[in-house]
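# Need a 3D model of the following:
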Amino acid sequence: MNAIDADPDPLGRLRALCTALPGVTERTSHGEPTWFVRKVFVTYADHHHDDRVAFWCAAPPGAQEALVAAHPDRYFRPPYVGGRGWLGVWLDVPVDWDEIAEIVLDAYREIAPRTLVARLSAPPDDGVNGR
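Down below sits the predicted model:
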């Protein structure tokens, strides 16, 4: 499968990206898989069952406006949380999963405590340094 693809299992791909991050848990919220790092940072969005599949996520200031303006076919202002700058990302169109990984990582950085964000750049635990 290419990096840009209409994925047959977008939920599985999104789940893998989210759960690979430190301290992330998954729970159902509002009937949808949702990923938390103390607070919600990504939620799957298929609850309207309107033949559209997406996710909503926290986003850095200005990102929602810039991405929606540049690519309204791929990004949108989600209901409820869009006013707080959250980004909606369509998954039922061909997507660049490398770009999705960056968006998920940005969402994580917006919500996660600094101690967990710092672990993203920490060297892996090799068992030698007592980490």
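
# contacts, neighbours, all on C-alpha from now
OK.

# Residue 69 belongs to a helix?
Yes - checked against DSSP: H, G, I helix; E, B strand; the rest coil, residue 69 lies within a helix.

# any idea how far it is from residue 56?
As judged by C-alpha to C-alpha, to the nearest Å, residue 69 and residue 56 stand 17 Å apart.

# Would you mind telling me which of these two has the busier surroundings?
residue 56 (25 against 12; other C-alpha atoms under 10 Å).

# need the contact list for that one.
42-45, 78, 86-89 (C-alpha atoms under 8 Å, 6 or more residues apart in numbering).

# three-state assignment of it?
Three-state call for residue 56 (three-state DSSP): strand.

# go on, residue 23?
Going by three-state DSSP: residue 23 is coil.

# Check residue 35 too.
Residue 35 ends up strand, using three-state DSSP.

# Also this sequence, please, to line up against the first:
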Amino acid sequence: MQLLDRVRASCLALPEVTERPSHGSPTWFVRGKSVFVTLHVDGHHHNAFPHLWCAAPPGAQEELIAADPARFFRPPYVGSRGWLGVRLDGEVDWAEIDELCRDAYRDVAPKRLVALLDAEPPRPAG
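Here you go, the predicted structure:
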């Protein structure tokens, strides 16, 4: 499955999510307005490798970058708000990407939608 298809499947499986291009890249929104993931398949600006930007809970950006700076980075524009950049040009752990997308959703979605998500049975990994 292609990169876009995998990220799309993770994001569109979440309650009330839509997809549309933003600044030329596939982007996923909660209720059509709150962005939680953007995929840059061909890179973006000086990051000329496939990657995604995702909302992240407080402290996650710093923690993940410190743990694995070869895979995680602070993205331009949204990094100052705690968003996380994730490289997708090496071996990709799709269970981890799915979890990051779900965490990003939880970070921006209204509490009622997060409760809907929490009520769902666990999804199989991978």
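
# What's the TM-score once they're superposed?
Here the TM-score for the pair of chains, by TM-score structural alignment, normalised by the length of the second structure, is 0.86; 117 aligned residues with a C-alpha RMSD of 1.7 Å.

# List the ones among the contacts of residue 56 of the first structure that fall in helices.
Using DSSP state H, no member of the contacts of residue 56 of the first structure falls in helices.

# Pull out the buried members of those residues.
Buried members of the contacts of residue 56 of the first structure, scored by 16 or more other C-alpha atoms under 10 Å, are 42-45, 78, 86-89.

# burial measure for residue 11 of the second structure, as a count.
Using other C-alpha under 10 Å as the criterion, residue 11 of the second structure is surrounded by 26 other residues.

# what's the answer for residue 15 of the first structure, then?
17.

# what residue of the second structure matches up with it?
Taking TM-score structural alignment, residue 15 of the first structure has residue 8 as its aligned residue in the second structure.

# Please report the distance of that match from residue 91 of the second structure.
18 Å.

# try residue 2 of the second structure
With the distance defined as C-alpha to C-alpha, residue 2 of the second structure ends up 13 Å from residue 91 of the second structure.

# Please apply the same query to residue 14 of the second structure.
According to C-alpha to C-alpha, residue 14 of the second structure and residue 91 of the second structure sit 24 Å apart.

# Between the two, which has more neighbouring residues?
residue 14 (19 against 7).

# nearest residue to that one other than its sequence neighbours?
residue 117 (7.1 Å; C-alpha to C-alpha, 6 or more residues apart in numbering).

# coming back round to it: roughly how far does the match of residue 15 of the first structure sit from residue 88 of the second structure?
Separation of residue 8 of the second structure from residue 88 of the second structure (C-alpha to C-alpha) stands at 14 Å.

# which other residues reach stretch 62-76 of the first structure?
With C-alpha under 8 Å, 6+ apart as the test, stretch 62-76 of the first structure has contacts from 77, 85-91, 93, 95.

# Which members of those residues occur in strands, if any?
87-90, 95 (DSSP state E).

# quick check, nearest of the residues you listed to residue 52 of the first structure?
Using C-alpha to C-alpha, residue 90 comes nearest to residue 52 of the first structure of those, at 7.4 Å.

# Burial check on the aligned residue in the second structure for that closest one, number of neighbours?
Structural alignment (TM-score structural alignment) places residue 90 of the first structure against residue 87 in the second structure. Using other C-alpha under 10 Å, residue 87 of the second structure is surrounded by 21 other residues.

# Next: the one 10 residues further on.
Using other C-alpha under 10 Å as the criterion, residue 97 of the second structure is surrounded by 20 other residues.

# for the one 3 residues further on, same thing?
For residue 100 of the second structure, the tally of surrounding residues (other C-alpha under 10 Å) stands at 21.

# And for residue 65 of the first structure?
The burial count for residue 65 of the first structure: 16, using other C-alpha under 10 Å.

# what sits against the alignment partner in the second structure of residue 104 of the first structure?
Alignment note (TM-score structural alignment): residue 104 of the first structure maps to residue 101 of the second structure. Going by C-alpha under 8 Å, 6+ apart, residue 101 of the second structure touches 10-11, 36-37, 54.
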